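# pasting a predicted model and its sequence here:
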Amino acid sequence: MSITPMWRVDRDGSMFTDKKAAEEHDRMLELADGITGMLEANFKIDEQLAEEIGLLMSRNKDILAKAFKGKPEVLQEIQSGSEPAADNTVDIREAVA
C-alpha cells in the first residue's frame, strides 16, 4: 500500500497532490474573493454573478495583465465558461477510494 500526500485548500475543499499547486490555487481563490468584494462594493450586482466574474478574472489574470499592457487582442484567448484544468487536482472521492 502506497501513501500519497495530499494538500487540501480550505476555501473550496479541493485536493491536490502537489503543495505548490495547492498554494497557487488558494492564491487564485483569494484574488477572486477580493475582486468579488470590489465588485459588490462598487456596483449593485448579484452576489453569484460577482463571484463568477471574480473567478473568471482571477483564473485569467495573466491574460488580463497582457491586455492592460496594451495587447487587448489577447482577450480572445479567454473562452467563456471554460476553466483551466489543474493537472494535479484530485477528486476527494478518488483519493479515498
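Ah, there it is.

# drop to CA atoms for contacts and neighbour counts, all remaining ones
Fine.

# and the helices in this structure, which stretches?
19-42, 47-59, 61-68, 92-96 (DSSP state H).

# this is the comparison structure:
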Amino acid sequence: MAVITRYVVEHKGVEKLVTTDKKEADKYDKMLDVADNLARYIEAKGIKLDEPVMEELSILLSENKDVVGKLFKGTGASELLEQEKAEIVELERKQA
C-alpha cells in the first residue's frame, strides 16, 4: 500500500488545484493571494467589474506578472505574444 500526500489549494471555498508537489501548491496559493490583492487594489481605485471578470483579470495578471512587468518597461504586447507563441511551439515540438 502506498501513502500519497495531496495538497489541495482552495480559493473562496472552491478547490482550484490538487497536487502531490508542495512547492507547486505553495506557488499557486501565493499567486492566488497576489490576485486577491490586485482585485482589492483595482476595486479601491473605483473600477467596477463583475466578480467573475475581476477574478479572471486579477488571476491573469498574477499568473503573468513577469510579462506585465515587461509591458510596464515598454516591451510591445505583440512582441511578447510572439515570444509566448514561439515558446509554445518549441514545447510542442519537444513533446512530439
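Arrived safely. Everything numeric in this text was worked out from a predicted model, so none of it was measured.

# next, format the helices of structure 1 as CSV and append mean neighbour count and distance to residue 5 of structure 1.
Below are the helices of structure 1 laid out as CSV (neighbours: other CA atoms under 10 Å; distance: least, CA to CA, whole Å):
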stretch, mean neighbour count, distance to residue 5 of structure 1
helix 19-42, 16, 9
helix 47-59, 18, 25
helix 61-68, 15, 29
helix 92-96, 9, 10
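
# nearest to residue 8 of structure 1, out of those helices?
Each of the helices of structure 1 has some distance to residue 8 of structure 1 by CA to CA; the shortest is helix 19-42, at 7.1 Å.

# any chance of the helices of structure 1 in CSV, plus distance to residue 13 of structure 1?
Output for the helices of structure 1, formatted as CSV (distance: least, CA to CA, whole Å):
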stretch, distance to residue 13 of structure 1
helix 19-42, 10
helix 47-59, 16
helix 61-68, 22
helix 92-96, 9
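
# and residue 2 of structure 1, which of those helices is closest to it?
Across those, residue 2 of structure 1 has its closest neighbour in helix 92-96 (12.0 Å, CA to CA).

# now do the contacts for the residue most central in space within structure 2.
Against the mean C-alpha coordinate of structure 2, by CA atoms, centre = their mean, the closest residue is residue 63 at 2.3 Å. Shown here is residue 63 of structure 2, whose contacts under the criterion CA atoms under 8 Å, 6 or more residues apart in numbering are residue 31.

# repeat that for 10 Å
By CA atoms under 10 Å, 6 or more residues apart in numbering, the residues touching residue 63 of structure 2 are 28, 31-32, 34-35, 57.

# next: residue 83 of structure 2.
With contact set as CA under 10 Å, 6+ apart, residue 83 of structure 2 has these partners: 77, 89.
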